[in-house]
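Novice: 3D model of this:
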Amino acid sequence: MKNIRNFCIIAHIDHGKSTLADRLLEFTHTISDRDMQAQVLDDMDLEREKGITIKSHAIQITYPFKGETYTLNLIDTPGHVDFSYEVSRALAACEGALLLVDASQGIQAQTISNLYLAIDNNLEIIPVINKIDMDGAMIEEVKDQIVELIGCKPETILLASAKSGIGIEGILAAIIERIPAPSGNVDAPLQALIFDSVFNSFRGIIIYYRIMNGSLKKGDKIQFASTRTDYFADEVGVLKLTMTAKDEVKTGDVGYIITGIKNAKEVKVGDTITLANNPAEMIKGFEEVKPMVFAGIFPVETDAFEELRDCMDKLQLNDASLTFELETSQALGFGFRCGFLGMLHMEIIQERLEREFNQTVITTVPNVSFIAHTSKGDTITVNNPTEMPDPTKLESIEEPFIKAQIVTHADYIGNIMTLCLGKRGIIINQSYLTSTRVELTFELPLTEIVFDFYDKLKSSTRGYASFDYHPIGYRESDIVKMDILLNSEKVDALSALIHRGRAQDFGRKLCEKLKELLPRQQFQIVIQAAIGAKIVARENISAMRKDVTAKCYGGDISRKRKLLEKQKEGKKRMKQIGNVEVPQEAFLAVLKLD
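Specialist: Predicted coordinates:
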């Protein structure tokens, strides 16, 4: 066990984690040259296309050092704030972390928050400055930033370039020398922490775990601590590039187990595997995930609901930060109300449902949870606009607030202030990390962040700002429900809960957008935005007209008038019975309102 090292790579998005993982695998000959490709651990098409890591990936490396062979378990983690739950799970399975900082960009918001996560888990941190061979590398400045942030000695910071393979040997040596070996007792009862799982249509559910105490043999009768159900270990092994079966996996190792479980509900990330004949205590694993953004996901065909439920279960296995519950909507039928960690997370889930499970789904407008207090003294959690109590019975309503950290270049402070104050933000703190880098701390309502805050932040700072946030509780606010009416019929999927000060502006923009997107009909369509009984905005889509007077050439005007009157009557009748189909683009357009 003294020759095992478990470590992960943490960094801000785009600082070169996956590339460094590639070099480590290449240098230690874990992967043959034929199998080598860029982002080798990112096995989803989606990850390669977007150039981001979505899932943490574990892989085992063997490396000879000073006459002994060491087993290194590497976990590559995502860098985006929406996948920080993945990072927290990867950290629970490790004793050390490589903190990667881009030499040309310096420390950014996600670097700081991932560092705090690692410190909370008592990990040994090895700072590495990456991309030192780039033209814009500011090695000395970045060194000073790291020293100030971590309080380490400048000579302990490693310099590397993952792309060209500089400094890889030094990193491997540091991993072996600085990261402690796993502590644990091989003879104690088995305790293995589940940190991930994936569904395989042939083998059932494959569970990934880290053994804290004891050992796991093939054929053992195991038990899950939370559900107390028993299974047999059909196959156990370690994670090389592919799964490699072994007879026994011991303390300190990261491995997988196949038990033939088919039902996704039985496996929970953060659970503990023990032996059925000698059960151990449950390990205190992870905190429960707190979803930030909620949206409804509905099947396009109503009879595909059961199939969608299956797919959601399988997807939740692989992405534990997705939460969902049943929901019904008048317009869309049965579906799910899902909780996501952010907008990117929501987009990725929708993409994965379409690609991996061939599900075409409709996603409603994302929103957050509010807490409503009625005049009778009841407290109601309002997850979507339909649950909002009648305004006459409403005493007060509270909305969630977050604390946002923005790290940026000093030139862009004005732009960021304008953006955040326009989003009802309150500035808490402004501190200079170096002479040109500033950290701004704001308290912002989550409702304002959900839509397009991140995109606007990027465009107003030319991509130089990095953003990180965490929830700080609920505060009282003036929130109203805004309905969209088409020919006086409510479209419940387009309703939104919004701050009263912004409702009129939002309603007007939404009506204009819908006017562009709704197809014209034979009758006039009236689009209205309403708060209660008060209409705040209106647009008309005029009817398509057939030229009924074409056959009347010359002659008396009264003949033409008669035909036009007849057409008008028909249109009026049509308007009463005709219904307006809302295309999927219209639901999505709401998200992209400027």
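
Novice: hey, let's count contacts and neighbours off CA atoms from now on
Specialist: OK.

Novice: so what's the residue nearest the centre of the chain closest to, chain neighbours aside?
Specialist: The centroid of the chain falls nearest to residue 345 when counting by C-alpha atoms, centre = their mean (2.6 Å). Using C-alpha to C-alpha, 6 or more residues apart in numbering and skipping the chain neighbours, the partner closest in space to residue 345 is residue 82 (5.8 Å).

Novice: give me the number of residues near the one you found?
Specialist: Residues near residue 82, counting by other C-alpha atoms under 10 Å, number 20.

Novice: what does the one 10 residues further on give?
Specialist: Around residue 92 sit 20 other residues, with neighbours defined as other C-alpha under 10 Å.

Novice: for comparison, sequence B:
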Amino acid sequence: MTELSKIRNFSIIAHIDHGKSTLADRLIQRTGGLSEREMSSQVLDNMDIEKERGITIKAQTVRLDYTAKDGQAYILNLMDTPGHVDFAYEVSRSLAACEGALLVVDAAQGVEAQTLANVYQSIEHDHEIVPVINKIDLPAAEPDKVKAEIEDIIGLPADDAVLASAKSGIGIDEILEAIVHKIPPPKGDRDAPLKAMLVDSWYDPYLGVVILIRVIDGVIKKGQSIKFMQAGTQHLVDRVGAFRPKIETLPELGPGEVGFITAQIKEIAQTRVGDTITDVKRPAAEALAGFKEVQPVVFCGLFPVDAADFEKLRESISKLRLNDASFSFEMESSAALGFGFRCGFLGLLHLEIIQERLTREYDLDLITTAPSVVYRLHLRHTKDEAAKTIELHNPADMPDPNRIESIEEPWIEATIYVPDEYLGPILKLCQDRRGIQKNLTYVAGRAQLTYELPLNEVVFDFYDRLKSISRGYASFDYHQIGHREGDLVKMNILVNAEAVDALSMIVHRSQAEARGRHMCERLKDLIPRHLFKIPIQAAIGGKVIARETIAALRKDVTAKCYGGDATRKRKLLEKQKEGKKRMREYGSVSIPQEAFIAALRMGDES
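Specialist: As a prediction, this is how the structure comes out:
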């Protein structure tokens, strides 16, 4: 049993690549969590993708034993959270399990967009925030300028910010002392009914679903019957423990403690992040606030390049779903691409990560259809059906336009940080994407832009364009602000007068022509020539808005005529013309897989 006054629960807030995982490594090393031999870089990032990209995808936790300079022994629970906006809900639950946070800012780069988003979440949870200025040993480091930025942008006093370099091990002791003396201990009542928050869960092939929890009140121990209050399911606890970062089994977890339990759960879908765990016999009066169902935001189709890989894809997707409850999928078939799955993701990074894991870990070649967002369709009243509202995930399922009263699309509020010299092109990019400017302020030679944008315009290639325009210096963060009505239409791509379902998309009417022309030009270069002329058209309903034609391959039928009467040549050419006309009526155009892959490449390049 640990005294509450000796526990400290904290998380690390930082923008991508500001040294969060390296700092976690140093803290583990300094407190003896792992020996020198067991240590590896980015210890808490388990996946190769996490290490390569320098991002954290799954929240991790580690319990550290620290003896402070005053001789007192403390237990520090570090919650390593994902930094990316796609995982904002997981971040909010991890932050809700803590009493304080280390705000890590790169001494060379200063405050970035994601730092800001997560620090505001932390302030909302009433956290004590300890600023840490990292990478002070870099030649470009400007700690005083960064201190001023923290005070100006975030409004936190930064006089006593800890100056550190996680890579070189500078300032690690000062950080540990600041955690102990500045972050308050947790509150909780050991004798109250059990109330614990489900912070995260993942699937382990040997243990089943491992559930990461923070106990608020009461005690949880092996053999106890517990209930998930939101899911309404009951389970028997068969293991209680903590990560140091190696698994350590404990007899119990008391108030204020962070650890894990297993309860022979096979399906990760039963363990929803943010759920409240309580005792079956003596339940808590009410669940913890802040729970919400995680809804997919971006949808796209995943199809195997080789149709024989379909079963392998089904198996691989099911395995990934074991570890990621926020990823959803259902089967779909396409005339052009065969059988595949319509998948839902939390955002574009989530989509990229799932796609990359399927390619790497399961050795699959995939075609990804253009990502689309969830539209809300208000349908008119007809004599057969009453008026109703439906959600549309797939443009191919769009009902008859005459039935649609209005279409609403999701909008986001985006915060962009960018150096002054790139401001003009970025303002133009946001205007081109139907953005509404809300705010523009300057802090320490950088512009902070706030824009409202349709999510549909962002899912294509907005992030890539932003990075290329600003040479990688712009940082971008967003949150959803609800649905708004828009003049949206379904655009079909017709090849030889036949609609290709995999290429249909929902676009704003004002941009349909440009997007359609771009798609037609692209397909003209990608589809090989046939023996007959092939028209490629972009159409809205029955109206063609763009067209390109692939010229026919021509066989020289007059080659065998040497001199002689010209009528003989004309007769052969007429015969060829007739044959081409008949061929165009009955011939089918084979679109190679490479053409699909290139046409559906996520970067819209326009």
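
Novice: please state their TM-score.
Specialist: The TM-score (TM-score structural alignment, normalised by the length of the first structure) is 0.91; 593 aligned residues with a C-alpha RMSD of 2.8 Å.

Novice: about what we covered before: the residue nearest to residue 345 of the first structure maps to what in the second structure?
Specialist: When the second structure is aligned by TM-score structural alignment, residue 82 of the first structure is paired with residue 86.

Novice: counterpart of residue 52 of the second structure in the first structure?
Specialist: Matched by TM-score structural alignment, residue 52 of the second structure corresponds to residue 49 in the first structure.

Novice: counterpart of residue 230 of the second structure in the first structure?
Specialist: In the first structure, the residue matched to residue 230 of the second structure (TM-score structural alignment) is residue 226.

Novice: residues near the closest residue to that match other than its chain neighbours, how many?
Specialist: With C-alpha to C-alpha, 6+ apart as the criterion, residue 226 of the first structure has its nearest non-adjacent residue at 6.4 Å, and that residue is residue 271. Using other C-alpha under 10 Å, the number of residues around residue 271 of the first structure comes to 22.

Novice: surely residue 271 of the first structure is in contact with residue 224?
Specialist: Yes. Counting by C-alpha atoms under 8 Å, residue 271 of the first structure touches residue 224, with 6.8 Å between them.

Novice: for the first structure, which helix is longest?
Specialist: helix 557-577 (DSSP state H).

Novice: and that one, what other elements does it pack with?
Specialist: Applying 3 or more C-alpha pairs under 8 Å, 6 or more residues apart in numbering; DSSP states H and E, we find helix 557-577 of the first structure packed against no helix or strand.

Novice: and after that helix, which helix or strand comes next?
Specialist: Remark: after helix 557-577 of the first structure, the chain's next helix or strand is helix 584-591, criterion DSSP states H and E.

Novice: returning to that earlier point: and the residue nearest to residue 345 of the first structure, which of the three is it?
Specialist: helix (DSSP: H, G, I helix; E, B strand; the rest coil).

Novice: relative to residue 591 of the first structure, how far out is it?
Specialist: Noted for residue 82 of the first structure: a distance of 18 Å to residue 591 of the first structure, by C-alpha to C-alpha, to the nearest Å.

Novice: mean deviation of the longest strand seen in the second structure from the first structure?
Specialist: When the second structure is parsed with DSSP state E, its longest strand is strand 404-419. Superposing on the first structure and averaging over aligned pairs (mean C-alpha distance after the TM-score superposition for the first structure), strand 404-419 of the second structure comes out at 2.2 Å.

Novice: quick one: that strand aligns where in the first structure?
Specialist: Mapping strand 404-419 of the second structure onto the first structure (TM-score structural alignment) gives residues 394-409.
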